[in-house]
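Q: Could you work out the structure for the sequence below:
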Amino acid sequence: MSETNTEGFDALLDVARHSLRNAAPLPAQVELRTYWSGVGFELFGRRLVVALEEVVETLEMPKLTRLPGVKPWVLGVANVRGRLLPVTDLAAMLGGQRKRDGRRRVMVVERGELLAGLLVDDVFGIQHFPDEDRRNASDQPESLEPYLIGEFPSDEHTWLACSMDKLLSESHFMMTSSHHMIENN
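A: Down below sits the predicted model:
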């Protein structure tokens, strides 16, 4: 090879070496985690969470109009932005006692045309859990068992994941009239 040809080749090698020395490394491969998100709340002194898409909103206890002839766990109806919202004491419906302090909240859930307000002991906002952390629910109150879809451990609590869709489709939930229950027994 002639002197001229090797100079050009050497120059290309220098450029290649310089580029390799100054090149940014490829980004590290990051494993993406998927998360399950839900609204956290308290009932029976336990932490529960319901899928985010099942909750329309949370409210402070609205002014209620009592209804005659309904089960004691049906607290009444409220007018929320022009829509009638029946409010149910979820703890009483499931056979337990609710807390009596001022932190109680109403979770508004909707299933098709059915809009319902569920009084719970407290609401903790949106919670996020890695999907792979979900496991079968254990050590839960029997009254919650039909509605549980798993649990998520966290540093401080175990969150029981429940389905409001299962609750709203329950015949017990739909039979709010005292008279209706008597006729069917």
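Q: can we go C-alpha only for contacts and neighbour counts from here?
A: OK.
Q: What are the boundaries of the helices in the chain?
A: 3-22, 90-93, 164-169, 171-174, 178-184 (DSSP state H).
Q: Give me the most central residue, the protein.
A: Central residue of the chain (Cα atoms, centre = their mean): G38, 1.7 Å from the mean position.
Q: on that earlier part again, from the helices of the chain, which stretch is densest packed?
A: Mean neighbours per residue, mean count of other Cα atoms under 10 Å, is largest over those for helix 90-93, with a mean of 19.
Q: gap between that helix and the chain center?
A: In terms of Cα atoms, centre = their mean, to the nearest Å, the centre of helix 90-93 is found 19 Å from the chain centre.
Q: Please apply the same query to stretch 21-41.
A: 22 Å.
Q: buried stuff in that stretch?
A: W36, S37, G38, V39, G40, F41 (16 or more other Cα atoms under 10 Å).
Q: farthest pair in these?
A: Spatial extent of the buried residues of stretch 21-41 (Cα to Cα) is set by the pair W36 and F41 at 15.4 Å.
Q: So E151 is in contact with H157, correct?
A: No: E151 lies out of contact with H157 (Cα atoms under 8 Å); the separation is 10.3 Å.
Q: Which one's more surrounded, the two?
A: Set E151 next to H157 and count neighbours by other Cα atoms under 10 Å: E151 wins out with 22 against 11.
Q: What separation do you get for the more buried one and W36?
A: Separation of E151 from W36 (Cα to Cα, to the nearest Å) stands at 11 Å.
Q: Need the overlap of contacts for those two.
A: Contact with both E151 and W36 is made by no residue, according to Cα atoms under 8 Å, 6 or more residues apart in numbering.
Q: Tell me who's in contact with L85.
A: So L85 contacts V77, A78, N79, L115, A116, G117 (Cα under 8 Å, 6+ apart).
Q: One more sequence to fold, the one below, so I can look at both together:
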Amino acid sequence: MSTDAFQTLRVLSQQVIDFAEPVPATQELIQNWHGAAFDVLGTRCVISADETRMIVDLGDTIPLPGVKHWVRGLANVGGRVVAISDLTSFLSGGAKTSGGKQALIVNGRGIHTGLMIEQSYGGVRLSTEQLRTDIQVADELQPYISGVFSTNDGDYALFDTSKLLIDANFTEASVITSS
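A: Model (predicted):
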């Protein structure tokens, strides 16, 4: 390599250093949360995409004898038999029922079930920075809420199905007692 070529590379190297833009400041990574939004007891809720298999339009259900008032029956969902429960009726102790015809199909703790909801808003993406634990929700919902996403569009209560699926009041749906 000739001295002139080496000197040219040295000049170019210095020009790159002299005229280079500064390294941008480190940007904070904002974590997004994904889920489905729905109404229950007049409260807009969200459920994690990890806990929801799908939102379905419900047809007729086959009633089951000997179960609590909020168990609507069995439905064929995608070729699979799924127990459907009226979430509004369960949470309100039967004082209200869901007028909706949709269900969230959830799976957790080995339980595959459908939760009848009042209305679905489809998928949502929220920032985890918007999640707060100091916002109160209706007393009936409180045991199943893990926080509230506070957004410009309003609040979304984070419904935690794992809390519902360990609640004996929900999992023990039979009214028949053994003797």
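Q: What does the TM-score come to for these two?
A: Overlay of the two chains. TM-score (TM-score structural alignment, normalised by the length of the second structure): 0.83; 175 aligned residues with a Cα RMSD of 2.7 Å.
Q: picking that back up, state whether the residue nearest to the centre of the first structure and I126 are indeed in contact, as I suppose.
A: Yes: using Cα under 8 Å, G38 of the first structure makes contact with I126 at a distance of 5.5 Å.
Q: can you list residues touching both of those two?
A: L52.
Q: Which parts of the first structure are strands?
A: Under the criterion DSSP state E, strands of the first structure are mapped to 35-43, 46-51, 55-60, 74-80, 83-89, 105-111, 114-120, 122-130, 148-153, 158-162.
Q: can I get the ones you listed in JSON lines with distance to F9 of the first structure?
A: Output for these, formatted as JSON lines (distance: least, Cα to Cα, whole Å):
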{"stretch": "strand 35-43", "distance to F9 of the first structure": "54"}
{"stretch": "strand 46-51", "distance to F9 of the first structure": "64"}
{"stretch": "strand 55-60", "distance to F9 of the first structure": "68"}
{"stretch": "strand 74-80", "distance to F9 of the first structure": "79"}
{"stretch": "strand 83-89", "distance to F9 of the first structure": "80"}
{"stretch": "strand 105-111", "distance to F9 of the first structure": "73"}
{"stretch": "strand 114-120", "distance to F9 of the first structure": "77"}
{"stretch": "strand 122-130", "distance to F9 of the first structure": "54"}
{"stretch": "strand 148-153", "distance to F9 of the first structure": "62"}
{"stretch": "strand 158-162", "distance to F9 of the first structure": "66"}
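Q: Which one of the ones you listed lies nearest to E183 of the first structure?
A: Comparing the strands of the first structure by Cα to Cα, strand 74-80 comes nearest, at 18.4 Å.
Q: quick one: contacts of that closest one?
A: Contacts of strand 74-80 of the first structure (Cα under 8 Å, 6+ apart): 62-67, 84-89, 176.
Q: Quick one: map V71 of the second structure onto the first structure.
A: Alignment note (TM-score structural alignment): V71 of the second structure maps to V74 of the first structure.
Q: separation between its match and N22 of the first structure?
A: 71 Å.
Q: Kindly report the same for R111 of the first structure.
A: For R111 of the first structure relative to N22 of the first structure (Cα to Cα), the value is 59 Å.
Q: Next up, the contacts around the residue mapped onto T52 of the second structure from the first structure.
A: Correspondence of T52 of the second structure to the first structure, assessed by TM-score structural alignment: V55. Going by Cα under 8 Å, 6+ apart, V55 of the first structure touches V39, M107, V108, V109, E110.
Q: check contacts around the third one.
A: Taking Cα under 8 Å, 6+ apart as the contact definition, V108 of the first structure lies against V55, V56, E57, T58, L59, L115, A116, G117, L118.
Q: The second structure: which residue goes with that one?
A: Using TM-score structural alignment, V108 of the first structure sits opposite I105 in the second structure.
Q: Spatially nearest residue to its match, not counting backbone neighbours?
A: G114 (4.3 Å; Cα to Cα, 6 or more residues apart in numbering).
Q: From W73 of the first structure, how far out is the aligned residue in the first structure for that neighbour?
A: By TM-score structural alignment, G114 of the second structure lines up with G117 in the first structure. Counting by Cα to Cα, the separation of G117 of the first structure from W73 of the first structure is 12 Å.
Q: now do A16 of the first structure
A: 77 Å.
Q: residues contacting I30 of the second structure?
A: S127, T128, E129.
Q: in the first structure, which of these remain in contact?
A: Among these, the ones still in contact in the first structure (both residues aligned by TM-score structural alignment, their matches' Cα atoms under 8 Å) are S127, T128.
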